[in-house]
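Student: coordinates only, sequence not included:
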C-alpha cells in the first residue's frame, strides 16, 4: 500500500508506550498495532484528530504517500 503510517517515530518522540497511546486516543492496543503495521484499511477523522492532539503533530507527520509498483507502472503507460 502506498500510504505509510509513521506512528512509531511520533510515539518514540513523545516517549509513549502503545498502551498509554491507546488509552489516550480511546482505541485498543490491538488497533494501534494495526495502524503501526500498516494493515489499516481506513482511519476515521475523529481518530486522526485524537492522534494528532495526543502526539501534538500534523497528519503529515504520521501519514505519507509512497508510490508502489502498480502506481509506477500506470504512470509510465
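Tutor: Looks like it arrived, so ask away. Computed from a predicted model, the values in this text were never measured in an experiment.

Student: from here on, contacts and neighbour counts on C-alpha atoms
Tutor: Noted.

Student: so where's the longest helix in the protein?
Tutor: Assignment by DSSP state H gives helix 45-55 as the longest helix of the chain.

Student: ok, and here's another one to check against it:
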C-alpha cells in the first residue's frame, strides 16, 4: 500500500465499541444478537476499518449499549 493509499484509509473517526462493550460486560457476540448485525461487520467497525455505517445500525448499537452516538464515535488525532 502506498503512502497516499494509507492516507485515504484514515477516516479521522475512532469507534469506541471495545471500550463500551467492556464497560457493560457485553461481548461482541451478544451485541450482534441484540442488533442483528454480523460479528464480522461489528468487528470491522470496532477495528476502525468501516468506511460507512447506516443510521439504523448506528441507532441500534447505541440503543443496545445505552449510549449516545458521540460516545461511540469520536474524532481521532492524525498520526
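Tutor: Now that the structure is in, tell me what you want to look at. Since this is a predicted model, take the numbers as computed values, not measurements.

Student: check which element follows the longest helix of the first structure along the chain.
Tutor: Following helix 45-55 of the first structure in sequence order, the next helix or strand is helix 59-62 (DSSP states H and E).

Student: read off where that next one ends up in the second structure.
Tutor: Residues 69-72 of the second structure are where helix 59-62 of the first structure lands when matched by TM-score structural alignment.

Student: distance from the matching stretch to the first structure after superposition?
Tutor: Here stretch 69-72 of the second structure, set against the first structure after superposition, deviates by a mean of 0.6 Å using mean C-alpha distance after the TM-score superposition for the first structure.

Student: what does residue 52 of the second structure correspond to in the first structure?
Tutor: Here residue 52 of the second structure is matched to residue 42 in the first structure, going by TM-score structural alignment.
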